[in-house]
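[1] no sequence on this one, just coordinates:
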């Protein structure tokens, strides 16, 4: 519980003890006073409960949503829920005069969104009929890079990701998605695009940003149109399911969107009869995002296959963000299609070597190898911002750029716009930075020491560079570095569930254009399209069947650096293959398992798990099982059936126990695989368990926001909360490094997950106003015996 909530509860309890007629009773035999606990709704997340700032929250009612009631065999009607909601709103407005209801929900979520002063939120907890209060968090359309393709340069062969997963073979077999409806919950969609207009009828969806019935993509937006093309394009390019019907729901404006509109989009898509929904959006919160998760879970229960992107914050573990953290929805990681790898040597003046130089990314093999043709001038362009290129002649030259400040892809896009034919990006700290496939220019990366050599060469007047680039090896499908990794905090689930192509994906762009984008946003619609193909063939399948088929038939993605399959929390069950999913004769559900935490200091702990095996064939099948944890660690023992006979068309439950002796195991998480064999093929089911307190990151981000009243909302993202929390301000140097210490803005204790926020007046030591501009906000977190101190770039404005 955070300090704000603690103070609010202390005040509330003091009020109860003084004023409540039923809050305490005295014993007949002594004078001891017994305080009766007040029955209140739960508050989830960390809300600034002492601030007067207008805050939007999501309220969940005790009354069940229509779908939850239906799934539990109970009766619920829209009229009844409206009446119940009306009573609650009426009582709420008696308690909070400045409460303005915005969205109302009844189908897959029962409740409403409301804006009120933050210091009035506690009053909601005592209003009869309110079950819980959730934060209204921010969502973004997630893209790593964008490159619009001119009509002259466009070729249908660029859309090679759909055939790679086997879509063309599915089309040849007669499965194109016909008769299946896919909802794209995104930034809207250009339904007039020549490759998309076939998929839309008279009713096209809804715009929750402008609150009208026209989900046309907003000016300057393109994300939803690109996602829609990957699902359903049928023109110059073909999406995975080119004959599906599409519905568009615009929930993200130019600055993103919030939970209240995302939940509204999910709810309407289910009511409109969608069979599949795609949510290529997300935030950085590694936690099941309560209101959205509830809505997605009930959408899946109602028969709508929900597909979400896993996030673009990789390659470290614990970086998956909501809604990719959802328990039921299919979350998708990003792979890169097979590519060629190259070695590079650079030369400036005699005797100067750059051993750390590596190819970082490139738009095509031809453009990369073209750098071998002659010598080039190179020009230092600082951090690579547009301003850094002003007044500099980069035409036909190489841009030398420092890491820091903003994304690599933007640096290279800016270099290209300035006329450069290539780029070198050097690290601003020790070590090597990530590869970024598909950059707009051929780009070489170096470590800091070699970057400093290049700067020294320029100082000495040596501004010419040459390249020797040679083919090294062909690399198979790989996981994209940017793809977020699991596990999920609190549920300890493996995420993503599956992976799909997400690097340099060519698809539709508003107007009549096409663009190459990359991100897990581009991976998810491959899976949504595949789900549509499965539903066309198997109209009676439940959502769990579709998820199981995709997970059970996915293929391992191999890490070229190790020759071994990537970890489960990197790739999920693997990269999807459409034909194999269409032809599977066995479904194992759920497609992955977590045994959770084993925290005993001594001795053995046993946890149970089970899954269903469904035999889709017309013959009885004898299944056998083998469970293996990576490295076969002593201390983990799994007990399950050796064999199981399942009749044709029938399902059977398989139970298994895992016994963990924590005294024989180091703390950490252990991945394993359940091998299910029918004698011909083997289905791999990923599994995971944790020994001791999981090593999730204690802080995953920070922010500073002008509230408009002279104060600033400063906060951090805390997946597991914090016992001690501190915020320090430092100078941000122009070269992207951290400068001197300025002040400590605040220290706190017992902050709850997943967000902590406080109000800051904009001043530092001795009441000095901190000037507007870029600063470094460093967050100190201490939780469950682990400390972290991380720095984030913020802007005061």
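    Yes, it's here. All figures in this text were calculated on a predicted structure; none of them were measured in a lab. Numbering: from 1, shown residues only.
[2] From now on I want contacts and neighbour counts done on CA atoms only, so please keep to that.
    Noted.
[3] and residue 150, how far is that from residue 515?
    Residue 150 sits 8 Å away from residue 515, going by C-alpha to C-alpha, to the nearest Å.
[4] Those two: which has the busier surroundings?
    Using other C-alpha atoms under 10 Å as the criterion, residue 150 and residue 515 rank with residue 515 on top: 20 against 11.
[5] just checking, that one is part of a strand?
    Yes - under DSSP: H, G, I helix; E, B strand; the rest coil, residue 515 falls within a strand.
[6] what about versus this one:
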């Protein structure tokens, strides 16, 4: 039986050292990054071993469903509170930072965007649809995330962490019929080719959906679960190989940082042990995974839904941002925390760019080192929050 697979190829690469942890010449790294291609093909399982041995193939994985890291507590905001800045923008210190994201290109891979929203006036929004449903945003998730990263003020309320960003790449990878790992990989490739410095992804592998699709085809549940697990592992490796190629390209083209949501499947409010680890693709090596924090009278605490084991945290509860059709909407989730971290990453990228020291290693180090725990409530678990609340550069 044939199944759709994603094939990641690197033509002209002299060897696979960069994928095996070995040393490689600069010319090899540059050739590998520049020649990367993404293919989707129907393949027979029996042909996979031979394909994997091809010298230009660095990863092969079955196409599996991807879904939103679905937000919680969705509410329309008819009139903002008597504040002029959202609590998330203040919590990360973006309101006091001298940097705005000017000169930095961000990409948001999500449900699309309502580019006509007043929050995006003055932004060169470049859209590409990977779903077949057309540009735009019928869901609202992508518009909300984009607003948190680079949105301009709406009705006197500052919603954007990096409102000085002038160019944004919007990859619509999730539509009414969800999405797939193939669309995400293709969108990452597109974003890097078009100059993205920061790529924000609030999405994850739909493992239960993959199992269900296999059982609908007549496969017994135990076999379906095992097969889905094989695909899950292969896709984690696929995203890791893609991240390695992005990292290689960052040395020769523009610096590109991959940021992903940890996921909302934990239920710590029901029982302390009801928590699971970061979901793919954020769990893959080469991604910055993001947990969600909430605001309390005594400080910040981890949101009960936030998956554990993330690298850094951002504001993720009661976040107000742009809504399709105009106006504002409130959402909660690691989906909301991720664009806060992406926005702060853009501020750090601008700071490093201004001093001529922007590269992936330094940007990653500065971003993770910015995590602060001094504002967290006593008794927090470091494994839940990573390095702490992401913080914007202050000078």
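    Noted; the coordinates are in hand. The structure displayed is predicted, hence computed values, not measured ones.
[7] Can you pull the TM-score for these?
    Once superposed, chain against chain, the TM-score is 0.78 (TM-score structural alignment, normalised by the length of structure 2); 344 aligned residues with a C-alpha RMSD of 3.0 Å.
[8] Need the residues touching each of residue 150 and residue 515 of structure 1.
    Here residue 150 of structure 1 and residue 515 have no joint contacts, going by C-alpha atoms under 8 Å, 6 or more residues apart in numbering.
[9] which ones are touching residue 325 of structure 2?
    114, 116, 117.
[10] what's the counterpart of the last one in structure 1?
    Residue-level alignment of residue 117 of structure 2 against structure 1, with TM-score structural alignment as criterion, gives residue 193.
[11] List the contacts of its match.
    With C-alpha under 8 Å, 6+ apart, residue 193 of structure 1 has these contacts: 508, 509, 510, 511, 512.
[12] coming back round to it: tell me which entries of the contacts of residue 325 of structure 2 lie within helices.
    Using DSSP state H, no member of the contacts of residue 325 of structure 2 sits in helices.
[13] Could you single out the nearest of those residues to residue 188 of structure 2?
    Relative to residue 188 of structure 2, the closest of those is residue 114; by C-alpha to C-alpha it sits at 20.6 Å.
[14] wait, is residue 529 of structure 1 part of a helix?
    Yes - counting by three-state DSSP, residue 529 of structure 1 is found in a helix.
[15] so what's the counterpart of it in structure 2 closest to, chain neighbours aside?
    Structural alignment (TM-score structural alignment) places residue 529 of structure 1 against residue 343 in structure 2. Excluding its sequence neighbours, the residue lying closest to residue 343 of structure 2 (C-alpha to C-alpha, 6 or more residues apart in numbering) is residue 149, at 4.5 Å.
[16] Tell me the residue in structure 1 aligned with that neighbour.
    Checking with TM-score structural alignment, residue 149 of structure 2 has residue 231 as its match.
[17] Tell me which helix or strand its match sits in.
    For residue 231 of structure 1, the host element (DSSP states H and E) is helix 223-232.
[18] Give me the helices and strands touching the helix or strand just after that helix, please.
    Counting by DSSP H and E, the next helix or strand C-terminal to helix 223-232 of structure 1 is strand 245-250. With contacts defined as 3 or more C-alpha pairs under 8 Å, 6 or more residues apart in numbering; DSSP states H and E, strand 245-250 of structure 1 has these neighbours: strand 181-186, strand 205-207, helix 223-232, helix 259-271.
[19] Residue 266 of structure 2 in helix, strand or coil?
    Strictly by three-state DSSP, residue 266 of structure 2 counts as coil.
[20] now stretch 625-632 of structure 1: which residue numbers in structure 2?
    Residue span in structure 2 matched to stretch 625-632 of structure 1, by TM-score structural alignment: none.
[21] repeat for stretch 249-263 of structure 1
    So stretch 249-263 of structure 1 sits over residues 171-185 in structure 2, by TM-score structural alignment.
[22] Which positions within that stretch qualify as buried?
    171, 172, 173, 174, 175, 179, 180, 181, 182, 183, 184, 185 (16 or more other C-alpha atoms under 10 Å).
[23] By neighbour count, which of the contacts of residue 193 of structure 1 wins?
    residue 508 (35 neighbours).
[24] host element of it?
    Assigned by DSSP H and E, residue 508 of structure 1 falls in strand 505-509.
[25] sorry, back to before: how about the contacts made by the residue nearest to residue 343 of structure 2?
    By C-alpha under 8 Å, 6+ apart, the contact list for residue 149 of structure 2 reads 160, 161, 162, 163, 339, 340, 342, 343.
[26] at 10 Å instead, please
    89, 101, 106-108, 159-165, 168, 200, 321, 336, 338-346 (C-alpha atoms under 10 Å, 6 or more residues apart in numbering).
[27] Restrict those to the buried ones and give me that as a PyMOL selection.
    Of the contacts of residue 149 of structure 2, the buried ones can be selected in PyMOL as follows, counting by 16+ other C-alpha under 10 Å:
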select buried, resi 89+101+106+107+108+159+160+161+162+163+164+165+168+200+321+336+338+339+340+341+342+343+344+345+346
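[28] Distance from the chain centre to stretch 184-193 of structure 2, please.
    12 Å (C-alpha atoms, centre = their mean, to the nearest Å).
[29] Average offset of it relative to structure 1?
    After superposition onto structure 1, stretch 184-193 of structure 2 sits on average 0.5 Å from its aligned residues (mean C-alpha distance after the TM-score superposition for structure 1).
[30] what comes up buried for that stretch?
    184, 185, 186, 187, 188, 189, 190, 191, 192.
[31] for stretch 121-134 of structure 1, same thing?
    121-122, 124-134.
[32] Can you check which part of structure 2 stretch 657-677 of structure 1 sits on?
    Across structure 2, nothing matches stretch 657-677 of structure 1 (TM-score structural alignment).
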